[in-house]
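> sequence below, structure please.
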Amino acid sequence: MRTLLGAAGLALMAFGGLLLWGRSTHWDVLIWLAGAVVLHDGVIAPLVLAAGLLLGGLKKRGLLRGALLSMGCLTLIALPLLLRPLPTANSSVLPLNYVRGLLVSLAVVAVVAVLTGVARWGRSTLNSRHQKRS
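Okay, the predicted model is just below:
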């Protein structure tokens, strides 16, 4: 199954490359892909590794990792609109303040993570007290 999926992926990539090569924008795409590799290997991967090293000593780090992963995904989704907002002919197409929206979304994830952590801590404290009485 893995070989079949890999072959299908390679075939689709080759087909996409053939479609792209006939257009005049193929150099722009190659530059964009090279930039994506540099961004990933030079910025994103070191940040993830540093976060992993910092979180490695924590006992219950799953909740924090989940919150950081969610925040990273939210940031990556909003990044294109934050870095290069496109002008539109219709002002109602993208009327929102995306910086504020991203910050509110990140705050919601942080609050939910803290509340979940507090609830888990409270539940474990109650369970340990209940077990000591028994």
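
> from here on, just use CA atoms for contacts and neighbour counts.
Noted.

> list the contacts of stretch 74-85.
Among residues not part of stretch 74-85, those counted as contacts by C-alpha atoms under 8 Å, 6 or more residues apart in numbering are Y98, V99, L102, S105, L106.

> for that stretch, buried residues please.
L74, T75 (16 or more other C-alpha atoms under 10 Å).

> give me the element S124 is part of.
Under the assignment given by DSSP states H and E, the secondary-structure element containing S124 is helix 98-133.

> just how off-centre is that helix within its chain?
Averaging C-alpha coordinates over helix 98-133 and over its chain gives two centres that are 20 Å apart (C-alpha atoms, centre = their mean, to the nearest Å).

> one more, so I can put them side by side:
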Amino acid sequence: MSTTNVLRYGAGALGLGLIGLGAWLVAVEPDPAGVLAWLVGALVLHDGILAPLVLAAGLLLVGRPQRGLLRGTLVVAGSVVLVTLPLLVRPGEPPNPSALPLPYARNLAIVLGAVAVAAGALHLVRRWRARPQRRTAEDD
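Model prediction:
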């Protein structure tokens, strides 16, 4: 058996084991219906919203320079928003006062700003490296 097949079957066995562990953890959960509802919501959110948005952004960016950087920036920003969104839209007070001790809306804006600044800085570095070097009289 080749190394590739050993790794493939090992990864498959590990995946099946983790699926079994997940199913067992859902079964022993006091509220398995709540966990399953959360999993269905995550699936709908990913396949119904995130994946089509990423595909649409990829189609809109075809042929543009630095499209990989733009797509990466949009994926990171979208993922940060999706992780933070449940904390922002949850109605009422949290059951645990330490669950939301910080201003998540402000912090989300700061993180999105940092992502934009990092992407802009990377874009500028790439442009600077790609510019043609001018020869001076000293180089001759």
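
> which of the contacts of stretch 74-85 of structure 1 count as buried?
When neighbours are counted using 16+ other C-alpha under 10 Å, the contacts of stretch 74-85 of structure 1 contain these buried positions: L102, S105, L106.

> counterpart of the second one over in structure 2?
Spelled out, it's S105 of structure 1. Under the alignment defined by TM-score structural alignment, S105 of structure 1 is paired with V111 of structure 2.

> where do the helices sit along structure 1?
2-21, 26-39, 45-55, 62-83, 98-133 (DSSP state H).

> mean shift between the first one and structure 2?
It stands for helix 2-21 of structure 1. Average distance between helix 2-21 of structure 1 and its aligned residues in structure 2, after superposition and using mean C-alpha distance after the TM-score superposition for structure 1, equals 2.0 Å.

> hang on, the earlier thing: adding distance to N90 of structure 1, write the helices of structure 1 out as a markdown table.
Formatted as a markdown table, the entries for the helices of structure 1 read as follows, by distance: least, C-alpha to C-alpha, whole Å:
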| stretch | distance to N90 of structure 1 |
| --- | --- |
| helix 2-21 | 30 |
| helix 26-39 | 28 |
| helix 45-55 | 38 |
| helix 62-83 | 16 |
| helix 98-133 | 17 |
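
> can you tell which of these is closest to A89 of structure 1?
For those, proximity to A89 of structure 1 was assessed by C-alpha to C-alpha; helix 62-83 is nearest, at 16.2 Å.

> what range does the closest one cover in structure 2?
For helix 62-83 of structure 1, the aligned range in structure 2 is residues 68-89, judged by TM-score structural alignment.

> cool, stretch 44-53 of structure 1 as well?
Under the alignment (TM-score structural alignment), stretch 44-53 of structure 1 falls on residues 50-59 in structure 2.
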